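[1] Here is a sequence together with a model predicted from it:
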Amino acid sequence: MIINKSIASKSIVICSLLAMSFLSCGKQVSTISEADPWKKMDLIVKSIPQTHFLDKTYNVMDFGAFADGKTSNTAAFEKAIKTCAENGGGKVLVPNGKYLTGPIHLESNVNLHLDDQAEILFSIDSKEYPLVHTSFEGTELMNHSPLIYAKNKTNVAITGKGTLNGQANNTNWWIWAGSKYYGWEKGIPSQNDPLNRIALIEMAEKGIPVEERIFGEGHYLRPNFIEFFECNTVLVKDITVINAPFWILHPIKSNNVIVDGVTVNSHGPNNDGCDPEYSQNVIIRNCTFNTGDDCIAIKSGRDADGRRVGIPSKNIIVQNCKMIDGHGGVVMGSEISAGVNHVFVENCVMDSPNLERAIRIKTNSKRGGTTEDIYVRNIEVGTVKECVLRVTMFYDVYGSQSGNFIPAIKNISLENIKVKNGGKYGILADGYAASPIENITFKDVVIEKTDSVYSLKNVKNINFISTYINGKKVESIKN
């Protein structure tokens, strides 16, 4: 082969210039993102692909479903979803009415769509939920299938203004939590029995393979409600979710997830509203959370299991949401061992005497990991019970939560935050002397009323800019 040297030389020059241009552009974007992180958020939003489905509809009634709230529709839902997927995808329609079913397993290119007055009632018989690869409190295992489950699927959705009802209460799923508040009494089996929750944690610490961590029936570890496991391009839109057994919306190891216009109203134990775990490029917007635990809790695995997986949750965006009851409005942790970074929260309203904190980061020295680059702006807070910002490296709800993996937390910014009643503290933060919490910025924050401005232990570099608490301007702390 004869190559024209002149052409080759010109090609090399052009390629070099293009490469330099690309690198320069990359540097410029990086610089812009560092100078203005909200521009980075805009880039993330634009990069997330949208779901698209064929214009075909598969009505579950055509596959033998009965809308009487009593007849089991498990087989009808399965057949409708399978047929839809085999024909290239489309919409599986759940018309108005009440439909009892066991677990629903979604397929790629399928949009499960609920009409406005449709309600799916999920069976409370745990025997109907087969073993699948899932997760419990940040530890992977083989356990009861989530009520709605998708594993290794692409282009999948749940849409429509209907209701998903887990039917959990103090006589079925919730009682498994082992709390008297949820109906448990001495002598009733629960997740707290030695061979259940603690056994799972010990297996993970010993490095036992996930496929050998077999739990399910008789172990009382409640299933997640909606779980997308290792999925890509996911949409959950407009649905209402009530009476959940456990965590409600749980994208795990998933990318490009949009949760839009969802209403969660569920006050059971561990009823977190949305828990992105080991997930990236997630948008949660226009949602209402009224929960028995954290409204939104960003996770990345528990202890040794989180370090084994090693996938940080990042590029998590929360916009235009309303938080009512809950342990925290937007929370990172406590299962956070692989780290969390680049979280953006804007234009939200948080208000309830039963909402304990607005923004919360919780970890400990069993978890480890790095949490950094958390940006919050344009938030209206009516009432919170404890504080506006809570950051701790000593989270210890179950006891004995100290180890050799001291976490790192840095770069937290709250801007244009208006608070009527901030509870006990504006900021409550405690770090390690060897790993202080670093770089907290409050800019244009007004807290009209709080018992104390802050309580700080091993916190380095707190910058207050035009911030007023209890009517007084707050000065920065540099150390």
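    Good, I have the coordinates.

[2] Please count neighbours and contacts with C-alpha atoms only from this point.
    Fine.

[3] Next, the distance between the ends of stretch 312-330.
    Taking C-alpha to C-alpha, to the nearest Å, stretch 312-330 runs 17 Å from one end to the other.

[4] Could you do stretch 214-228 as well?
    20 Å.

[5] what's next to that stretch, contact-wise?
    Residues from elsewhere that reach stretch 214-228, judged by C-alpha atoms under 8 Å, 6 or more residues apart in numbering: 126-127, 130-131, 136, 141-151, 166, 173, 176-177, 189-191, 195-197, 244-252, 254.

[6] Please narrow the residues you listed to those residing in strands.
    Per DSSP state E, strands hold the following members of those: 131, 136, 141-144, 148-151, 249-252.

[7] wait, isn't residue 453 in contact with residue 425?
    Yes - counting by C-alpha atoms under 8 Å, residue 453 sits close enough to residue 425 to count as a contact (5.6 Å).

[8] Which one's more surrounded, the two?
    More crowded of residue 453 and residue 425, by other C-alpha atoms under 10 Å: residue 425, with 25 against 20.

[9] tell me the contacts of that one?
    Residue 425 is in contact with 386-388, 450-455, counting by C-alpha under 8 Å, 6+ apart.

[10] now, among the residues you listed, which is nearest to residue 310?
    Residue 310 lies nearest to residue 388 out of these, by C-alpha to C-alpha, at 30.1 Å.

[11] What are the contacting residues of the helix or strand hosting the closest one?
    According to DSSP states H and E, residue 388 maps onto strand 387-392. Residues external to strand 387-392 that are found in contact with it (C-alpha under 8 Å, 6+ apart): 356-364, 422-431.

[12] which stretches of the stretch 251-400 of the chain form strands?
    In the stretch 251-400 of the chain, the segments counted as strands under DSSP state E, counting those that start in this stretch are 255-260, 263-266, 280-285, 288-291, 296-298, 313-319, 322-323, 330-333, 340-350, 357-362, 370-383, 387-392.

[13] Next one for the comparison:
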Amino acid sequence: MIIDKVISLKSAVCFIAISLMILSCAKQTTVVSETDPWKRMELVIKSIPETHFINKTYNINDFGAVADGKTLNTNAFEKAIKECAANGGGKVLVPNGKYLTGPIHLESNVNLHLEDNAEILFSLNPKDYPIVHTSWEGTEVMNYSPLIYAKNKTNVAVTGKGILNGQADKTNWWIWSGGKDYGWKKGIPSQNDPQNREVLVEMAEKGTPVSERVFGEGRYLRPNFIEFFECNTVLIKDVTIINSPFWILHPLKTNNMIIDGVTVNSHGPNNDGCDPEYSQNILIRNCTFNTGDDCIAIKAGRDADGRRVAIPSKNIIVQNCKMIDGHGGVVIGSEISAGVNNVYVENCIMDSPNLDRAIRIKTNSKRGGIIEDVFVRNLEVGTVKECVLKLNMFYNVYGSQTGNFIPTIRNISLENVTVKNGGKYSVWAEGYKESPVENITLKNVKIQKVDSIYLLKNVKNINFINTYINDKKVESIKN
């Protein structure tokens, strides 16, 4: 009896010891996943749910669509989408051919699918675009509907190898920018007229309810191309997007979105390729961006409106993408007031004499915002005009941009980056005395043909680890 109790006690001790070992291992694994940013990224990717659709197809031709490139098919798209949604969802098929339409409004559980030789041409008549709740340059507004729009939808997609053609050029949407390079001349109305852009910004600063910020006709604020507003579980895959009026891919207050294999080729004003705003868990992979503005620009609201919404953009992942023309490859800002964190960029190629910067963060003391934890690795850069990495707290493009909201930029890492033609500076970083740019790390970075190693103002702790610029090893700066 005593022997049995001893054996039982030994077994219990052994069980407790093994349990503690298991818990210890589990704890170590958790610690690693919490401290290694790339393992955190993998956890985010695994957490993003994929779209799933019922195996039913609704051909827009069966709802009256005509593929002649001239007949307006807005009603046919609307009927097909509503019928699909009412029956539990499925695929709304756009067969080969050219289809002219006004805006397309998507519903939950609907996959808008373009066949390989299908092209959707979007109307150039502003009257075809109803007023909806949207956003313009980081400020919420009642304005022209985006060309493709979904609000408060779940499990929704745009797929297929066809073309989405906004038809914008210097004779229509682009002229509204007020830019002489885009067809504008003195006497032509534009977004820059005093009653337009400036009035919207003033309304936001005063706290005017969004429902009362009614723009549209006569205000010349161009519509976004594809906007998913307050959506969840979204897929955009394989389509080619050309000639956008304004921002191109715009996840707004949207979570769990995959953008995969998309080609963007649009060189108009403010033609950012992809602008995740107030959004989380966004995966952008296998895409090509050739744009008139930033290839990817992560946003978080402008000034008072961004602080009102107060939703940071986070867990934004960019993988295996190619950036050609653009103001920046991957950019954060300038509409950034709610902050951005946990950005991951890996295995990308950036190369064009018309690409200004590879990685850029832009803000100012009107925008404010906390921008932190940006991780970049395995980047192949051919040519950039200005610099490889630019971190700027004094971004100024619309006149006076100073206020009382001093931004924070910290924890920026570049690893395994090669650059053939680095432009003017390898690193250009400017902060405030009371808020320096903190903790920049360049590890295993090789930059050739750059005019100056860096331009630094109020920077704290910049680490160069095995980094060579113009074939010379660069030493870290600790202060």
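    Looks like it came in fine. Predicted, not measured: the structure shown is a model, and the values here were computed from it.

[14] Switch the contacts of residue 425 of the first structure over to a markdown table; also include distance to residue 399 of the first structure.
    Output for the contacts of residue 425 of the first structure, formatted as a markdown table (distance: C-alpha to C-alpha, whole Å):
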| residue | distance to residue 399 of the first structure |
| --- | --- |
| 386 | 21 |
| 387 | 23 |
| 388 | 25 |
| 450 | 29 |
| 451 | 28 |
| 452 | 27 |
| 453 | 29 |
| 454 | 26 |
| 455 | 23 |
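
[15] Which of those residues are buried? Put it as a ChimeraX command.
    Buried residues within the contacts of residue 425 of the first structure, by 16 or more other C-alpha atoms under 10 Å, are selected in ChimeraX with:
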select :386,387,388,450,452,453,454
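
[16] Out of the contacts of residue 425 of the first structure, the closest to residue 58 of the first structure would be?
    Nearest to residue 58 of the first structure among the contacts of residue 425 of the first structure, with distances taken as C-alpha to C-alpha, is residue 388, at 47.3 Å.

[17] residue in the second structure matching the closest one?
    Under the alignment (TM-score structural alignment), residue 388 of the first structure maps onto residue 388 of the second structure.

[18] picking that back up, just the ones in strands among the contacts of stretch 214-228 of the first structure now: which is nearest residue 38 of the first structure?
    Distances from residue 38 of the first structure to these, taken as C-alpha to C-alpha, are shortest for residue 251 (23.7 Å).

[19] What residues does that closest one make contact with?
    227-231, 257, 275-277, 279.

[20] Look up how far residue 34 of the first structure lies from it.
    Counting by C-alpha to C-alpha, the gap from residue 251 of the first structure to residue 34 of the first structure is 27 Å.

[21] And the helices in the first structure?
    Ranges of helices in the first structure, per DSSP state H, are 5-35, 37-47, 74-86, 197-205, 303-309.

[22] Go through those and name the closest to residue 66 of the first structure.
    Judging those by C-alpha to C-alpha, what sits closest to residue 66 of the first structure is helix 74-86, at 8.9 Å.

[23] That closest one against the second structure, how far on average?
    Here helix 74-86 of the first structure, set against the second structure after superposition, deviates by a mean of 0.2 Å using mean C-alpha distance after the TM-score superposition for the first structure.

[24] Not counting its own residues, what contacts that helix?
    58-61, 63-65, 90-92, 100-110.

[25] quick check, distance from that helix to the centre of its chain.
    Distance, stretch centre to chain centre, for helix 74-86 of the first structure: 28 Å (C-alpha atoms, centre = their mean, to the nearest Å).

[26] So for that helix, what gets flagged as buried?
    74-85.

[27] The closest residue to residue 336 of the first structure other than its chain neighbours: how many residues sit nearby?
    Closest residue to residue 336 of the first structure apart from its sequence neighbours, by C-alpha to C-alpha, 6 or more residues apart in numbering: residue 300 at 4.4 Å. Residues near residue 300 of the first structure, counting by other C-alpha under 10 Å, number 34.

[28] quick one on the thing from earlier: which one of the helices of the first structure lies closest to residue 319 of the first structure?
    helix 37-47 (11.0 Å).

[29] The closest one vs the second structure, average distance?
    Helix 37-47 of the first structure differs from its equivalent in the second structure by a mean of 0.3 Å after superposition (mean C-alpha distance after the TM-score superposition for the first structure).

[30] What residues does residue 101 of the second structure make contact with?
    For residue 101 of the second structure, the contacting residues are 71-74, 120-123, by C-alpha under 8 Å, 6+ apart.

[31] at 6 Å instead, please
    Each residue near residue 101 of the second structure by C-alpha atoms under 6 Å, 6 or more residues apart in numbering is listed here: 72-74, 122-123.

[32] what's the closest of those residues to residue 461 of the second structure?
    residue 122 (49.9 Å).

[33] for that closest one, what are its contacts?
    100-102, 166.

[34] 7 Å - rerun?
    Residues counted as contacts of residue 122 of the second structure (C-alpha atoms under 7 Å, 6 or more residues apart in numbering) are 100-102, 147, 165-167.

[35] ditto for residue 155 of the second structure
    51-52, 108-109, 232-234.

[36] By neighbour count, which of the residues you listed wins?
    Most surrounded of those: other C-alpha under 10 Å gives residue 234, at 29 neighbours.

[37] how close does the residue nearest to it when sequence neighbours are not counted get to residue 280 of the second structure?
    Nearest non-adjacent residue to residue 234 of the second structure, counting by C-alpha to C-alpha, 6+ apart: residue 257, 4.5 Å away. Distance from residue 257 of the second structure to residue 280 of the second structure, counting by C-alpha to C-alpha: 8 Å.

[38] Ok, residue 45 of the second structure next?
    11 Å.
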